[in-house]
Structure formats: C-alpha cells, structure tokens
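1. Here is the input, now give the coordinates:
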Amino acid sequence: LTRRLMETLHPEKLVLNDICQEMSTCFTDLLGSGRATFLAGDAESLPFPKGQDLIVSCSALQWFVSPELFFERCNTLLKQKGYFAFTTFGRDNLKEVASVTGSSLHYRSLEELEEALRIHYEIVKTHEERICLTFGTPLEVLYHLKHTGVAAVRQQAWTKRDLQDFCDKYARLFSDGHSVTLTYHPIYIIAKKRQ
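-> Sure, this is the predicted structure:
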C-alpha cells in the first residue's frame, strides 16, 4: 500500500507507522531519500505530527481498543479538507475459525463504523465484500493463516489433540465433502474531515 500511495499520489512527505520497528527495514530506500519518516509504536497512542492532508490505515483498526477514539484523534491531525481512508474487517471475517474456536476479534459492522465516523467526517465512499476462499483441509486453512500473518487462532500452544479437534469440527461444519471454506470480510472507507 505504501508503494502504491507513493506511485499514485506522489506525496512530498510521508509519515509511516507500524507497531514493530523492524518494519522500517522494508522502506530503507524511502527513508534514505528524506521523503519519508518512520515512527514505530502503537498508532492509538503515538504522537503523530499535525497538519496531515491524508491519513491512511490498512488492516489495523480491528486490533485497536477504541477505533472511535482513533477516528477522533485522526480528525485533529488532519488539515481542513483532509481525508481519512482505511480498510478493516467486518463481523463475518474468519467466521469459520471463530465458530470452531469460540474466539474472535471484536469486529464492527460497516454501519457501526459509519456512525462513529459521522461525528467528525463526511463519508465519501464505503464498500464491503465477503471473499470466500476454499482449501482442501482445515490444516491448509491454518497454514494459510500462519503465512498471511493473521493471528486468528488462540495464542496458547496446541496439543495434537487440540489440533485434531479443530480439524474435525471445522470439517464437520464447513466442508462440502471436497473442500472447506474461509471467509474474509474487508471493509473500505474514505471519509473527509467535516468543515
């Protein structure tokens, strides 16, 4: 996303953020050019510079304690006529895994996000979709989640029995006899700071 923004919008300056300092190594060329700076830390509390024309967040808000407070905070960081654009995930995201494990992030609906934004922003564009992937086995679902970096399954170590129980239940609930499903529910929103 960062590279696409650079190619499309050609910003004079860019402030990059990730909770992990190590992510800065992905942008050594940009950081070395002086066009970008990198701030490591929690976006919910990190002191970002004010006067931004655009704030963009990709697949992070679902991890936040209070996206609503973040929306308010971004509003104070934006210039007049500034834009806030983000992607997150809705309630059906990884619903199969949530059904099997009983564990999930607190995903908000598109309507809840719009309601929270309307206090400070004009909604320019929203879109949501449900993308259903298929895999041969529940174990392939777990490998997929591991390789995408999604921590959708409980954090404590699993025993062989835990793994077998997960696979059995997943197959029983979400198999058509040939494959199993996994649903992603991305939400895309562009909002403009209210005058």
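
2. only C-alpha atoms for contact and neighbour calcs from this point on.
-> Fine.

3. Count the neighbours of N17 for me.
-> Neighbour count of N17, defined by other Cα atoms under 10 Å: 19.

4. which helix in the chain runs the most residues?
-> Determined from DSSP state H, the single longest helix within the chain is helix 160-174.

5. now for it, which elements pack on it?
-> helix 95-101, helix 138-148, strand 180-184 (3 or more Cα pairs under 8 Å, 6 or more residues apart in numbering; DSSP states H and E).

6. Quick check: which of those is buried the most?
-> Of all these, strand 180-184 carries the top mean neighbour count, a mean of 20, counting by mean count of other Cα atoms under 10 Å.

7. compare with the first, here's sequence two:
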Amino acid sequence: MNFDKQFKNYDQNAVTQKKVAKKLLTFIDKSKKYDTILELGCGTGIFTKTLCENLNFTHLDLNDIFNTQDFFSNISYRDFFVENMETLTIKNYSLIVSSSAFQWVENLENLIYKTSKNTSHLVFSIYSKGNLVEIFNHFGVSLDYKSTEEIYQILKKYYTFVEFQEDEFTLEFSTPLKALKHLKETGVTGFSSSNYSLTKSFKSTVLTYKVSYFSCKN
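-> Model (predicted):
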C-alpha cells in the first residue's frame, strides 16, 4: 500500500472515503454514551472527525499502521497505537470501529475473533468483491476482496446480531489518466505505474466502488 507516501494529498482526494465515513456513522447509536472507543486503521482521521462531532464518549483510542498523529492535533484522544491492527493487543472497549481499512487485513477472521473477545459492539465498512473492477479488468490485479456474504458468515460465528448493507457508486473523471492519478493519491494503486503500455492503454474514465457496512453486537 502506498498510503504512507500520500499523506499530504490524501484528505483532498479521499472523496470515496469521506462518503463511506458519513454513511458508516448511521450504523452507530448517536444517543448512547460510550465509555471507551477504539478506531482501527484511522488513517488521517476522516472517520475520527465524524465520530468526535457526533458521538458522546469518555475515551478514544486510535490505531494505524503508519504514524499519522500529526493529523490529530485538534482531536482529543487517549492513546495512539502505531501497529498493524492484526498484531495489536486489543483491550476491552465499549465500541470498536473501522472505516475503509479492513480490506487490507490478511486474515479477516482472526481479526474479527479478536475484536469479539474485547467488545460487544463492532461497526465497520469494508470494500468488497467487485470493487474497482475497471482496474482488475485492465491490469489484472486486485486486493483479495471478500463478498458481503463471505464477510457475513465470518461475523455470524462470533457475533449474535449482525446488520449489514451493501452500497455501490461510481466516480467519473475527465480522462483515464486522472482516474489512475486519483487512485495513486488515495494510496489504492494495486497496479504498477511503471507499466507504461498498460497505463497508456487504460480507457476507463469511471471507477466503481463496492462497499459493505456492518454492525455487529453480542
């Protein structure tokens, strides 16, 4: 992932991530007071800002594989864990959340199992099967996106109540090159920009995003 190289340009280009963060908030009860919240894969704080503006809580802990703490100068948090979420030691939390990050996890079931031992409420969004199909069709590369049904079956093993919703939307660009540049500046390349012939022959001005939202409770 090239996210660490794109910090400065990320927020202004993360149109999809902002849209997903806004919708993910609707899966959380805003009338409830939360004692402790953990956000996994917080990035530059797109969802974090939304949380802080809309939820009532006592303590907020943040996690990302990159040290992005400079982006959180205006956010009050307790701890920032710079570590891969898959190896992170998770304490007990009232609520664990994650927006647009779980698709990077190598073993999703292990992570879900770990969260289920430390919270009774998990809310997250994840890009799912069919995401960025234009990139896969042309470059032949993709993350190993799971289908909504696959994710649901994993969650049902560890959580009693699982609510989910699927979403699909497109972003349109004036040229194919601008579509590829957008992916590069949001850290989601998935292809080698050094392959000049493939990049030059890419014709799509549309990028399709498929997102799944989940709220899990015990």
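
8. What does the superposition give as a TM-score?
-> After superposition, the two chains reach a TM-score of 0.82 (TM-score structural alignment, normalised by the length of structure 1), with 172 aligned residues with a Cα RMSD of 1.6 Å.

9. quick one: what helix or strand has the aligned partner of N54 of structure 2 in structure 1 in it?
-> Counting by TM-score structural alignment, N54 of structure 2 lines up with T8 in structure 1. T8 of structure 1 is located in helix 2-9, with elements delineated by DSSP states H and E.

10. Please apply the same query to N67 of structure 2.
-> Using DSSP H and E, N67 of structure 2 is not contained in any helix or strand.

11. Name the nearest residue to it, sequence neighbours excluded.
-> Of all residues not flanking N67 of structure 2 in the chain, V82 sits nearest, at 5.7 Å (Cα to Cα, 6 or more residues apart in numbering).

12. Tell me who's in contact with the alignment partner in structure 1 of Q103 of structure 2.
-> Correspondence of Q103 of structure 2 to structure 1, assessed by TM-score structural alignment: Q62. Contact analysis of Q62 of structure 1 by Cα atoms under 8 Å, 6 or more residues apart in numbering lists 88-89, 105-108.

13. Tell me how far Q62 of structure 1 lies from I187 of structure 1.
-> Distance of Q62 of structure 1 to I187 of structure 1, computed by Cα to Cα, to the nearest Å: 11 Å.

14. got any residues that touch both of these two?
-> Residues touching both Q62 of structure 1 and I187 by Cα under 8 Å, 6+ apart: 88-89.

15. which non-adjacent residue is nearest the most centrally placed residue in structure 1?
-> Nearest residue to the geometric centre of structure 1 (Cα atoms, centre = their mean): S59, 1.4 Å. Closest residue to S59 of structure 1 apart from its sequence neighbours, by Cα to Cα, 6+ apart: T88 at 4.7 Å.

16. Just to be sure, D11 of structure 2 is in a helix?
-> Yes. Read with DSSP: H, G, I helix; E, B strand; the rest coil, D11 of structure 2 is one of the residues of a helix.

17. Burial check on it, number of neighbours?
-> Neighbours of D11 of structure 2 under the rule other Cα under 10 Å: 17.

18. One more: the one 10 residues further on?
-> A21 of structure 2: 21 surrounding residues under other Cα under 10 Å.

19. and what of F89 of structure 1?
-> Neighbour count for F89 of structure 1, taken as other Cα under 10 Å: 25.

20. Report the contact partners of it.
-> 59, 62, 107-108, 184-187.

21. Now check structure 1 for the residue matching Y152 of structure 2.
-> Aligned partner of Y152 of structure 2 by TM-score structural alignment: E114.

22. one step back: out of the helices and strands packed on helix 160-174 of structure 1, nearest to K169 of structure 1?
-> Shortest distance between K169 of structure 1 and those, using Cα to Cα, is found for helix 95-101: 6.4 Å.

23. hmm, who's touching the helix or strand just after the closest one?
-> Using DSSP H and E, the helix or strand that follows helix 95-101 of structure 1 in sequence is helix 110-117. Here helix 110-117 of structure 1 makes contact (Cα under 8 Å, 6+ apart) with 68, 71, 90, 123, 128, 187, 191.

24. Output the residues you listed as JSON lines; include the columns distance to T137 of structure 1, neighbour count and secondary structure.
-> Below are the contacts of helix 110-117 of structure 1 laid out as JSON lines (distance: Cα to Cα, whole Å; neighbours: other Cα atoms under 10 Å; DSSP: H, G, I helix; E, B strand; the rest coil):
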{"residue": "E68", "distance to T137 of structure 1": "38", "neighbour count": "17", "secondary structure": "helix"}
{"residue": "F71", "distance to T137 of structure 1": "39", "neighbour count": "20", "secondary structure": "helix"}
{"residue": "G90", "distance to T137 of structure 1": "24", "neighbour count": "26", "secondary structure": "coil"}
{"residue": "I123", "distance to T137 of structure 1": "40", "neighbour count": "18", "secondary structure": "strand"}
{"residue": "E128", "distance to T137 of structure 1": "27", "neighbour count": "16", "secondary structure": "strand"}
{"residue": "I187", "distance to T137 of structure 1": "27", "neighbour count": "21", "secondary structure": "strand"}
{"residue": "A191", "distance to T137 of structure 1": "40", "neighbour count": "22", "secondary structure": "strand"}
